[in-house]
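Sequence plus predicted model, see below.
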Amino acid sequence: MDEGPAAEQAPHRVKRVSMADVARLAGVSSQTVSRVSNGHAGVVPDTREQVLEAMRELGYRPNSAARALKRGEFRTIGVVLFTLSTTGNVRTLEAIASSAAEEGYAITLLPVAAPTHDEVRGAFTRLGELAVDAFIVIMEVHLLDAATVALPPGVQVAVADSNAGDRYSVVDTDQAGGAGTAVRHLLDLGHRTVWHLAGPEESFAAQRRADTWRAALTDAGRPVPPMIRGDWSADSGYRAGLRLAEEPGCTAVFAANDQMALGLLSALHEKGRAVPEEVSVVGFDDIPEAGSFLPPLTTVHQDFAEVGRRLVQGVLRQLRTESAEPGTTLVPTRLVERASTAPPPAPRQRSGKAV
């Protein structure tokens, strides 16, 4: 009997291969298949290979969700972050993924569309519905207000780049140490003072770098020039550079990140201010391209890989001990000296007097 086109288009349901199917084909018990599937030791190598061959032949895929429920863990770390547009976030995320993989964990990325409490609340609500054992937050602390964000119960937390050390386990670069090194480097070269191109006002990292810049100049008894605010982008650095190029007393600038320093260098070059002969520039981050700037950029190196590794180790330690102690772990920085810094230009002479 002809059943027509409808019968031809009926979906063909493929039967899911079970652990029992693998056991029958391999000639072993289901318990042995389970041990091989979960990576347990104690299975004879020949038997293990026999089971694996049966899995390959049947196309068997272990049910990871069922195993997770049985073990009480998902071996997955959630990562919440606001933006992937900054070098620091991207490199920290890369390090988190690599470190988690080394520990046998996957990551689930949950970006927040906008830096608002509503968006953050929604992100944490979604995290609570996902199969994650812990999560890492790469976000400013003002968005982690305990009064408005409900953290999923029983899920451990570690925070990157924040001043939330009294409430969470925090891992951060030594922002103050790096900024202080940058300012002292320029003062030690003989510059009378150092101008600062700061990051956005809502950023904790930008705040710490700006506060340290101001304190270093004050402690050295040097004048504190007006701070110029950028937004981490090269475009904002370029706009700041056009302004600073018109400041005759500006011989040294500390930029809060390398991207802004790049824009700054471009504007100074466009305005005929030679770097480092007339103006010295120091950045912060040591992005891979910093050595290829023109001139190569002196900058503060951040060890993003170490920050990511410590964040993963921190949440795993919390999982294993089932407790978390608030506090901040600082990862050291170091200054990388290149060709964008030098002593200030000698004062011009006019009628036998310095100008």
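Yep, it's here.

alpha carbons only for contacts and neighbour counts from here, please
OK.

quick one: contacts of the helix ranked longest in the chain?
Using DSSP state H, we find that the single longest helix of the chain is helix 304-321. Here helix 304-321 makes contact (Cα atoms under 8 Å, 6 or more residues apart in numbering) with 88, 91-96, 99-100, 133-136, 156-160, 169-173, 324, 331.

How many residues are close by Ala23?
By other Cα atoms under 10 Å, 20 other residues sit near Ala23.

what separates it from Glu129, distance-wise?
34 Å (Cα to Cα, to the nearest Å).

Equivalent analysis for Ala176, please.
From Ala176 across to Glu129, the span is 38 Å (Cα to Cα).

okay, the two: which has more neighbours?
Using other Cα under 10 Å as the criterion, Ala176 and Glu129 rank with Ala176 on top: 18 against 9.

Hmm, that one is touching Arg209, no?
Yes. Ala176 is within contact range of Arg209, at 5.8 Å (criterion: Cα atoms under 8 Å).

and Thr328, that's in a helix?
No. Secondary structure of Thr328 (DSSP: H, G, I helix; E, B strand; the rest coil): strand, not part of a helix.

I'd like to know which elements the helix or strand harbouring Tyr238 is packed against.
Secondary structure assigned from DSSP states H and E places Tyr238 in helix 234-244. Packing contacts for helix 234-244, counted by 3 or more Cα pairs under 8 Å, 6 or more residues apart in numbering; DSSP states H and E, involve helix 258-270.

Which helix or strand contains Val137?
In the assignment (DSSP H and E), Val137 maps to strand 134-138.

how big is the angle separating that strand from helix 304-321?
Between the axes of strand 134-138 and helix 304-321, defined by axes from the mean of the first three to the mean of the last three Cα atoms, to 10 degrees, the angle is 150 degrees.

if we can go back for a sec, can you mark which positions in the longest helix of the chain are buried?
304-316, 318-319 (16 or more other Cα atoms under 10 Å).

Look at Gly78 and give its secondary structure.
On the three-state scheme (three-state DSSP), Gly78 is labelled strand.

Please compare the first structure with the one that follows:
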Amino acid sequence: MLGSPFGLAEDRQLPSELGTLQVHTVADGLANPWAVAFLPDGQGFLVSERPGNLRRISPEGAISAPLVGVPKVYATGQGGLLDVVLSPDFATDRLVYLSYAEAGDGAAGTTVGRGRLSADTTALEGFEVIFRQQPKLSNGVHFGSRLVFDRDGHLFIALGDNNDRPTAQALDKLQGKLVRLYPDGSIPQDNPFVGQTGARAEIWSYGHRNQQGAALNPWTGRLWTHEHGPRGGDEINIPEAGKNYGWPLATHGINYSMLPIPEAKGEVVEGTEAPHHVWEKSPAISGMAFYDAERFPAWQHNLFIGALAGQALIRLQLQGDEVVHEERLLQSLDVRIRDVRQGPDGYLYLLTDAPNGKLLRLGL
């Protein structure tokens, strides 16, 4: 077994198909934590809280005061401070990227910005906005969002449709889109809609509903995303440039009212891409992490996804890109899993979505 820099005591043991799960509470008392990022050299974690605070958690679990310099967020409904990721060049530039809901024009939308983490880790300095979802259409729901850097240094932003279904098909709007940018917010000239009249050049793919999971496949380098369906039809996609992923024309779900989605034409619709994987009954998925560490060989080539309504950690066993088996973990804890990440020590780290949320460490 590899040594862990965190040295935390075990507090729960739970069964799984691959062995006994060791569940450790790193920290609790977090206000609806949304995302976790790992600081280098055993300095601990950055955790976003949806009401608007970014905190550093020490390796021993001590929670800092809110960092200074974090932007004001629209903390209504599903809105607030959302994803947090470190720059690929954090060792030299110390840049931290945040996605968050921002008010304006009588509604709200998803915004992404970056600031430099101060040497004493108490502040984000020089915070600047690099992207705004336009137009702003949300009244508090379907912001997305996850941030992922690919191997070429592009920043992908997975967005929601603001619960305005037709906009996911409208190329002149940024709702229901996967966006691809350079780290400073500029637009790569090889994006699929660059130069096309009536289309936003930021767009990589479209026809998405509410994307709250995204991760880079470590074996292929391709981006995977997942999104909430309505009542049924949560799905995983492997988005390709310029492709249409269907929402709301193609869906496996129905409205929460039990009525059909008005725009829907079926589960499979010509001109749109079928989901890579779909759940007919929605677990309400959030967060995604591929496992490729050496610490727990049994988890190699598995994909882990948090479930909110399903109150579980979903383990998907992969053969290549194919999902061949599913297991639901941690169901006895009765917690909503908001985020899941593979830590630098080979453990999985989870955030529970609650007013008294926790950062958990999971191993075998």
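Thanks, I have it. Predicted, not measured: the structure shown is a model, and the values here were computed from it.

Please state their TM-score.
After superposition, the two chains reach a TM-score (TM-score structural alignment, normalised by the length of the first structure) of 0.25; 157 aligned residues with a Cα RMSD of 7.2 Å.

still on that earlier bit, between the buried residues of helix 304-321 of the first structure, which is nearest Ala198 of the first structure?
Phe304 (20.3 Å; Cα to Cα).

Check the spacing between Ala106 of the first structure and Ile96 of the first structure real quick.
To Ile96 of the first structure, Ala106 of the first structure is 10 Å away according to Cα to Cα.

any shared contact partners between the two?
If you check Ala106 of the first structure and Ile96 against Cα under 8 Å, 6+ apart, no residue is contacted by both.

Between these two, tell me which one has more neighbours.
Ile96 (27 against 19).

who's in contact with that one?
Residues near Ile96 of the first structure by Cα under 8 Å, 6+ apart: 305, 308-309, 311-312.

Repeat the analysis, applying 10 Å as the threshold.
77, 79, 90, 102, 106-107, 136, 304-313 (Cα atoms under 10 Å, 6 or more residues apart in numbering).

name the element Val179 of the second structure belongs to?
With DSSP H and E as criterion, Val179 of the second structure is part of strand 177-181.

how deep is Leu264 of the first structure tucked in, by neighbour count?
Neighbours of Leu264 of the first structure under the rule other Cα under 10 Å: 28.

Oh, that last question was meant for His325 of the second structure, not what I typed.
Neighbour tally, His325 of the second structure, other Cα under 10 Å: 11.

My guess is it contacts His277. True?
No. With contacts counted by Cα atoms under 10 Å, His325 of the second structure stays clear of His277, the gap being 11.5 Å.

Count the neighbours of Ala91 of the second structure for me.
If we define neighbours as other Cα under 10 Å, then Ala91 of the second structure has 11 of them.

Following the chain onward from the strand holding Val137 of the first structure, which element is next?
Using DSSP H and E, the helix or strand that follows strand 134-138 of the first structure in sequence is strand 156-160.

which is the next helix or strand following the helix holding Tyr238 of the first structure?
Note on helix 234-244 of the first structure: by DSSP H and E, the next helix or strand toward the C-terminus is strand 252-255.

list the helices and strands that next one packs on?
Counting contacts by 3 or more Cα pairs under 10 Å, 6 or more residues apart in numbering; DSSP states H and E, strand 252-255 of the first structure is packed against helix 175-188, strand 195-198, helix 204-219, helix 234-244, helix 258-270, strand 280-285, strand 298-301.

Gly29 of the second structure against Leu351, yeah?
No. Using Cα under 10 Å, Gly29 of the second structure is not in contact with Leu351, being 11.5 Å away.

Return the residues in contact with Leu52 of the first structure.
22, 26, 33, 36-37, 46, 58, 60.

I misspoke; the intended subject was Ser145 of the second structure.
82-83, 99-101, 110-112, 157-160, 178, 210-214, 227, 286-287 are the contacts of Ser145 of the second structure under Cα under 10 Å, 6+ apart.

Asn210 of the second structure against Ile157, yeah?
No. Applying Cα under 10 Å as the test, Asn210 of the second structure and Ile157 come out as separate, 11.9 Å apart.

Without its sequence neighbours, what residue ends up closest to Leu98 of the second structure?
Val84 (4.7 Å; Cα to Cα, 6 or more residues apart in numbering).

Remind me which helix or strand that neighbour belongs to.
strand 81-86.

Follow the chain on from that strand and name the next helix or strand.
With elements assigned by DSSP H and E, the helix or strand that comes after strand 81-86 of the second structure is helix 90-93.

so after that next one, what's the next helix or strand?
Using DSSP H and E, the helix or strand that directly follows helix 90-93 of the second structure along the chain is strand 95-104.

just the angle between that following strand and strand 81-86, please?
Using the same axes, to 10 degrees: strand 95-104 of the second structure against strand 81-86 is 160 degrees.

tally of neighbours for the closest residue to Arg229 of the first structure other than its chain neighbours?
Spatial nearest neighbour of Arg229 of the first structure, excluding adjacent residues (Cα to Cα, 6+ apart): Ala198 at 4.8 Å. Neighbourhood size, Ala198 of the first structure [other Cα under 10 Å]: 28.
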